[in-house]
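> here you go, sequence then predicted model.
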Amino acid sequence: MIFTTPHCFFSCSTSLPFSLSKKPSFFLSKKPRLSTWVSSRIRSSSLCTASLITSPDSFEVGRLIGSYGFMNVTSYSGFQSGADLEFSSGDLGQLRVQDVGEGSVKIRLYEGRIAQGPFKGTPVIFKVYPGQRAAGIEADMMAANELNAHAFLQSSSEGISKNLLLLLGGFETKTGEQWLAFRDNGKYSAADFAKATSEKISRARSLQEKPWNPFEQEQAFKRRTYFVIRLFQGAMNGLAYMHNHERLHQSLGPASVILNTIVERDAVYLVPKLRDLAFSVDISFSSLEEGPSTFSEDLWRRASSAGAFTPMERRSFGIADDIYEAGLLFAYLAFVPFCEAGIMDGFSLQVSNYISISF
């Protein structure tokens, strides 16, 4: 359960899976040494700051289901646009010259469930951030930022968006690991869906399979198209909710959209949900006037270089930046699930888009 400052959950306690007046307890199959997580350790400028997360005695931790990391792009060497520039085929290779490094923060995901209380048996997914000894202060800052972003968005008087993953609680171990518990609404992402469908196309073509029904191929295309439309609409509903509540996502991509099904025939039941708010940025005017935070510094630097200086201009630039990422997501969904495996990927689409903008 999340304990927050009084103004955070006054309007949405009935929407949360725990009663704020009761302190849950938490059982671990492999119980770590625990400590209390106090947000004063990492203060953010968000309007709603979670101040305490209780002990994990109310949860049961299951098997490891996956892990992922982040890429850092520290510089980019591209063309300088200009009317008199001429480009050769050799010059085009320069578009791929950039300093890309693997980030130090590795996220682990575990299955779990609520083990006690009225919501006993509710499935959860644990998102585990490494401690400072393993990943430095960056991991703690990302965990705190994600916690605060979810806490703020879940405190809205309008209710919680069905297209955002629901945070249920969290805790910290003695080793400094930050465990965030989210409602289990699916283990597949939009990237997993695209990968599965493209591999299916590749297998069918390699075996030269022909559908027994001559209309089956057309129907399969329509089902996939409908599924992709539903997927993108859900993701955009979640993003619009964030923007309406003064938050940017800043990490939108196919891996950041969780799906409760990847079966195309079940598209009517599909409910996409956005996750990965570790880089979320507060764009309320009070926050913009305070100055940049750790995760907004690069965004506002790019905004300034584009001529956005006032709070209103910077806010508009930030929203446009998120929409640009949404455009790349749209391009990804429009191509990858309909192509053979390996023909098209997210990075290729991003470079192609850069070329079209530069020229």
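Good, I have the coordinates.

> from here on, just use CA atoms for contacts and neighbour counts.
Will do.

> which stretches of the protein form helices?
For the chain, the helices defined by DSSP state H cover 89-92, 132-135, 137-153, 190-206, 216-244, 285-290, 297-305, 311-335, 346-358.

> among the ones you listed, which comes closest to residue 47?
Proximity to residue 47, assessed across the helices of the chain by C-alpha to C-alpha, is greatest for helix 137-153 (7.3 Å).

> show residues contacting that closest one.
Helix 137-153 is touched from outside by 8, 39, 42, 44, 46-50, 105, 129-132, 160, 166-167, 178, 180, 242, 245, 247, 276-280, with contacts defined as C-alpha atoms under 8 Å, 6 or more residues apart in numbering.

> got a quick PyMOL command for the buried subset of those residues?
Selecting only the buried entries of the contacts of helix 137-153 in PyMOL, with 16 or more other C-alpha atoms under 10 Å as the criterion:
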select buried, resi 8+39+44+46+47+48+49+50+105+129+130+131+132+160+166+167+178+180+242+247+276+277+278+279+280
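
> okay, and which of the contacts of helix 137-153 map to strands?
Cross-referencing the contacts of helix 137-153 against strands under DSSP state E gives 50, 129, 167, 178, 180, 247.

> put this next to the previous one:
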Amino acid sequence: MALLNIGSSVPTRWPQASPCYSKSVRRRAVVATIEICKPDDFEVGRLLGTFGYMNVTSYIPPPQMGSTEPLGLDQWELERRMGGQEVGQGGVQVRLYTGRFTRGPRRGTRVVLKAYPGRNAGSAEADAMAANELATHAVIQETSDAGGCPNVTRLLGGFQTQTGEQWLVFRDDGQSTAADYAKAAGISTTERRAVGDWEFLDYFDYSRPIKRRYIFIIKLLRGAFSGLAHMHSNGRLHQSLGPSSVVINTLAEKDAYSLVPQLRDMAFSVDISDEAIFRSHRSGLPWKQKLIDGRADDLSVGSATAALSEGLWRRARAAGALTPFEQKAFGISDDIYAAGLLMAYMIFVSFCKAGSIDGPSLQRLFETTFRLDLQAAREYCLADDNWVEAIKFLDLGEGAGWELLQAMLNADYRQRPIAEAVLNHRFMTGALLF
């Protein structure tokens, strides 16, 4: 097993190295230590799941106030677009496994293994996604294992198999996701019980588990937004933020105070450092992968990596963001918009009757039916008895939740708050819960 000290750029393919291989990048301060492993270093456990990424292929702005476009969508429109974005199922299927180190200094450490098909298996896009995820973690992780942001998954290393698959190795800090919790919470809301173990007094006072659900969701959202703030402060966008991209270490609401949410799925992350933004602006191209040795003998991977952010910059231009600073601001606000949809999902799916609402339906409701006017959306939601608990939560502090959602989902990207401002909002501080 060898160590690779990674700075501002990373190899697009795993080096063919001997066990003692080590290489340092001196272009800037080293920010992470990633281990180049071998397949024999691990015992692979059970399959956690196989999933594909959804790519945003184009942007359709929500209808503006005063527009003559009729409200609602016919069946053709429903099939053509989801909310304000056209999406397509990507061809990359990623597999997740449990596992553990079987040798080396990390022997016995539990890990989650993420397998990309790789170029040799017929997918240059998957190769680029793996390289991009590696580069993102290298930038946002600190030098020591004890450092880094606790709200971002920890990449320990990776390896390439003989079939060309790229495997990334993450520390196992939890296998459940925010989506798993929201589904369980929706069922528990319907059955008027807690998620996880009950406390004795819960049988007599249903407000107790509901109060713990409030605390759990605020803690989960604060962790996710803290991870996002850390990424933004290190010049990276997430661009895949959603309930399945937030890993949690417990589903039990009574353990809310030990809950540690972590962001994962950085394959579509975008470099928005000043250097990258200005380089892209001068060349007229999106973010461009640089090879660790400065050579350009693997341009296909670099081009594929650059293509991952093309949708973002196309949406930026459509919104009028033309200068480097405007494009950077748009990218940050785009993540905030996704964070707003995540917040809405966690509250509505967790507090509404199970099966009465889902993510795409909620997004269509906000973006298309009510054109991002959340006060009008609130009046509509009040008429549905299945959504009462969600409305009560957002109404805390004279509508503090609606106020925050409206800011994060503002149609004008220039008016959306940054992640730090979201964390400091009175709805997110938890003060309204006590």
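That came through, no problem. Just so we're clear, the structure is a prediction, and the values are computed from it rather than from any experiment.

> related to what we said a few turns ago, out of the helices of the first structure, nearest to residue 125 of the first structure?
Smallest distance to residue 125 of the first structure across the helices of the first structure (C-alpha to C-alpha): 14.5 Å, for helix 137-153.

> that closest one maps to which residues in the second structure?
Mapping helix 137-153 of the first structure onto the second structure (TM-score structural alignment) gives residues 124-140.

> just give me how far the matching stretch sits from the chain centre.
Chain-centre distance of stretch 124-140 of the second structure: 14 Å, with C-alpha atoms, centre = their mean, to the nearest Å.

> that stretch vs the first structure, average offset?
Superposing on the first structure and averaging over aligned pairs (mean C-alpha distance after the TM-score superposition for the first structure), stretch 124-140 of the second structure comes out at 0.7 Å.

> redo the helices of the first structure as JSON lines? Include distance to residue 67 of the first structure.
Shown next, in JSON lines, are the helices of the first structure (distance: least, C-alpha to C-alpha, whole Å):
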{"stretch": "helix 89-92", "distance to residue 67 of the first structure": "34"}
{"stretch": "helix 132-135", "distance to residue 67 of the first structure": "15"}
{"stretch": "helix 137-153", "distance to residue 67 of the first structure": "14"}
{"stretch": "helix 190-206", "distance to residue 67 of the first structure": "14"}
{"stretch": "helix 216-244", "distance to residue 67 of the first structure": "22"}
{"stretch": "helix 285-290", "distance to residue 67 of the first structure": "33"}
{"stretch": "helix 297-305", "distance to residue 67 of the first structure": "26"}
{"stretch": "helix 311-335", "distance to residue 67 of the first structure": "21"}
{"stretch": "helix 346-358", "distance to residue 67 of the first structure": "19"}
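
> winner for burial among the ones you listed?
Highest mean neighbour count among those (mean count of other C-alpha atoms under 10 Å): helix 137-153, with a mean of 22.

> that one vs helix 216-244, what angle?
With axes from the mean of the first three to the mean of the last three C-alpha atoms, to 10 degrees defining the directions, helix 137-153 of the first structure sits at 90 degrees from helix 216-244.

> quick one: furthest residue from the center of the first structure?
Residue distances from the centre of the first structure (C-alpha atoms, centre = their mean) peak at residue 84, which lies 41.1 Å from the mean C-alpha position.

> distance of that one relative to residue 359 of the first structure?
Counting by C-alpha to C-alpha, to the nearest Å, the gap from residue 84 of the first structure to residue 359 of the first structure is 12 Å.

> closest to residue 262 of the first structure among the ones in strands among the contacts of helix 137-153 of the first structure?
Nearest to residue 262 of the first structure among these, counting by C-alpha to C-alpha, is residue 167 at 22.6 Å.

> if we can go back for a sec, got a list of what the residue farthest from the centre of the first structure touches?
Counting by C-alpha under 8 Å, 6+ apart, residue 84 of the first structure touches no other residue.
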